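**Student:** pasting the structure only:
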């Protein structure tokens, strides 16, 4: 089989083997700037836009991707070499692979080398929407106070170096300032990150920065920028070398960075676009007046579920999510947690079949063809746990509900943060707070509650006697008996009482 490098020149040859864009990419105008072009964006938003662009009436909605950080240079170079093209490989539960070349990213910029170009692109009158996948930790939020962290050295840098910012807030502020000066019109900033009320958070954080750095811009932003909330969902594991080689062997496509994902996809968006929007409902996006119930469901069930499996499985020595949930004790623990601690706090989900959704989640986690790495799922847990698990804890404490399973997961995370699993193997921890977590985890060996004293992660949770008692018991039990024996007993006791 002849092999072809993925680029515009070879698309016609590749189209004989897999689905490719059936629209003229040269005729596509950029209407969306996306910051944070990782695997998820390419499996989700860019995929939806690719579908939409097959209708010629939507040719104004191409994407300009922005690589914001220095470590984004590899994906930038890859997409530049491939003319923005990449292969999306959907892995079905039965192992079937559906391959498709995506063409919606028609421009790409590397911010560290071209800050002026990024600011000008964001300020272009053709651009109506700026979308974000900058991860939970990218919003510079102090979890203890809910406020913008003005002490961040990068924020201070941006306030003094307007022409060469390094944070998303510096870029957005200068772009909006330029839009105002050039009368380029209003714009929507759409967060697609796993944060409850992500649009509200994006607005609050941006306005906090603007108040600090460019206060004269506040009135214009309030009148000309909208911040819809959104909920996104598609499991997208990191691409591994075997994905690249398998694509080349089976399809003859030499793609330096294809994206693999599950078949499930969901995007629920608040219909609040001040400068207009593409007709995404025609390709399955759901527009609603209130996203919050759907966000809460997804964060509390899917994202928290991932963290539960990852932390428990990682501590037990598993390396992928599907391996971990194949352990009946972990699967039962997760089901009890979702049913008994999360589901009671979910409301307003008209039209959602929650039992079916939870059943589907277990199936998705169990997909043996996805091979989602536990170290990816557990990366940046210091930013994820406050978003995924702690809201459930707070609501359950408020209503005197049960928090034992959540407390067990947090206790397991404290031990996980020491960096060794129960097989005495090193855990690959990727977390901006890794050093602090390790220090607190060491202190917790003598006094478990010390781990909860990290206000930036846990807020005032350490003041809850109920939670501290459950956490301490779980911590000591895990140390004494190991994760598996503990959760088998917890599950058994729960089912007996039930």
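**Tutor:** Received the coordinates, thanks. Because the structure is predicted, anything quoted here is derived from the model rather than measured.
**Student:** from now on I want contacts and neighbour counts done on CA atoms only, so please keep to that.
**Tutor:** Fine.
**Student:** for the stretch 51-200 of the chain, what spans make up the strands?
**Tutor:** For the stretch 51-200 of the chain, the strands defined by DSSP state E, counting those that start in this stretch cover 62-67, 86-91, 97-102, 105-110, 129-132, 187-191.
**Student:** structure B:
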């Protein structure tokens, strides 16, 4: 039996405890377009939206957009865009069928359909998980990188857009021309100040060719900052096969995740949004302390686990965290990061840190170290550099933040495949001896600011940590 609309009733009586949609899918109109549909979105934003529609109804169906590849559309379309979300903690698991996704469009194949979906009058919210590199921002300056290939193409070509910003500006121009309302654009990527950065990138992009459009966007659209948190490993073919055996129905695109989930959203909307705050998300006035805590604690630790895990031959985070050296280093990095942000007094920081270790230990999640290790040039500036800068300003050298850079350098100089938008530049770190590799890495202004690159104590500490790793 294959998962689809016609088999939902049968799934409810197959003897397994499976949670099904509680609303009429056929009557739901799309109210959200999501750019970058993938496993994280389907386990996080779509899951919150599903919960909101289950409890309160509303036309909050999601049109997903895959910017490049058709694989997600091809997997979901035959099953009416239904998919299974399996929540796992060690030996226990829970299966829920998510129905919030109306359809998936492939931007490279259906550009006009994507633009029309974004410009539809029923759509009030656009969400994004396009990774750090999808915003077209220069990491050092924080401004639009007009030389990035997709950005340069879209700024100099009136044809089919290739970039996230290109599609957004084309669609928002249509909304302006049709006298439609503005929208709320919600970044769900692991960027500090992600809403503000999306706004900067989009306005700078629009102003190059259409200053009036940029002014309209600035006046009518909103870009709330957010913090998102849920561990969602990439789904493997083996996991799909095991799922079908366990549940006696076929799902070509299940998602596997942990019980923990968090979504903090700045209360800054252009119009209606789903009642996510009634189903577990938080609407707050200031996201900054939450995003700093998450980026510098969970995400920074994830990077350290990933690079050390790869260097030590561990496949998954759960395997790596069993290594006493890695575990102790992660705890020490969390302690280094703790004074660099201020959370509300009611927030239990110690409990949060202990819970992170427990989440890393979850044996049911096969979160691969190599998956987390990708795009280091985009992640390190968000996760590690603020910690180093905070300590430098107080005349101290953060050993474990420097260890993270050393581990990343070791990964770059190893035989592992480097999947990174700056891969060609990063290969230069393999030239020369270890000290020269460190100097080359720290001199990359796309990644490291001068305050760190020119600080002799940082380079010396990274070298000491590299020797401790026997690089």
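**Tutor:** All right, it came through fine. Computed from a prediction, not measured in an experiment: that's the story for all the values here.
**Student:** could you dump the strands of the stretch 51-200 of the first structure to a markdown table with distance to residue 242 of the first structure?
**Tutor:** Shown next, in a markdown table, are the strands of the stretch 51-200 of the first structure (distance: least, Cα to Cα, whole Å):
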| stretch | distance to residue 242 of the first structure |
| --- | --- |
| strand 62-67 | 25 |
| strand 86-91 | 13 |
| strand 97-102 | 14 |
| strand 105-110 | 25 |
| strand 129-132 | 29 |
| strand 187-191 | 32 |
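**Student:** any chance of these in JSON lines, plus mean neighbour count and distance to residue 431 of the first structure?
**Tutor:** Shown next, in JSON lines, are the strands of the stretch 51-200 of the first structure (neighbours: other Cα atoms under 10 Å; distance: least, Cα to Cα, whole Å):
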{"stretch": "strand 62-67", "mean neighbour count": "26", "distance to residue 431 of the first structure": "20"}
{"stretch": "strand 86-91", "mean neighbour count": "23", "distance to residue 431 of the first structure": "28"}
{"stretch": "strand 97-102", "mean neighbour count": "20", "distance to residue 431 of the first structure": "31"}
{"stretch": "strand 105-110", "mean neighbour count": "22", "distance to residue 431 of the first structure": "24"}
{"stretch": "strand 129-132", "mean neighbour count": "23", "distance to residue 431 of the first structure": "20"}
{"stretch": "strand 187-191", "mean neighbour count": "25", "distance to residue 431 of the first structure": "22"}
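**Student:** which among the ones you listed is found nearest to residue 201 of the first structure?
**Tutor:** With respect to residue 201 of the first structure, and counting by Cα to Cα, the nearest of these is strand 187-191 at 8.9 Å.
**Student:** so that closest one aligns onto which residues of the second structure?
**Tutor:** Residues 183-187 of the second structure are matched to strand 187-191 of the first structure when aligned by TM-score structural alignment.
**Student:** mind listing residues that contact that stretch?
**Tutor:** With contacts defined as Cα atoms under 8 Å, 6 or more residues apart in numbering, stretch 183-187 of the second structure is touched by 123-129, 194-195, 198, 220-226, 269-271.
**Student:** whichever of those end up buried, select them in PyMOL.
**Tutor:** What follows is the PyMOL syntax for the buried subset of the contacts of stretch 183-187 of the second structure, where burial is set by 16 or more other Cα atoms under 10 Å:
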select buried, resi 123+124+125+126+127+128+129+194+195+198+220+221+222+223+224+225+226+269+270
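**Student:** which of the contacts of stretch 183-187 of the second structure fall in helices?
**Tutor:** The members of the contacts of stretch 183-187 of the second structure that map onto helices under DSSP state H are 194, 195, 198, 220.
**Student:** how about those residues in CSV, adding distance to residue 377 of the second structure?
**Tutor:** Output for these, formatted as CSV (distance: Cα to Cα, whole Å):
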residue, distance to residue 377 of the second structure
194, 17
195, 20
198, 18
220, 33
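**Student:** what's near enough to touch the residue nearest to residue 44 of the first structure when sequence neighbours are not counted?
**Tutor:** Nearest residue to residue 44 of the first structure in three dimensions, chain neighbours excluded: residue 234, at 6.9 Å (Cα to Cα, 6 or more residues apart in numbering). Residues counted as contacts of residue 234 of the first structure (Cα under 8 Å, 6+ apart) are 40, 43, 44, 261, 262, 263, 264, 265, 266.
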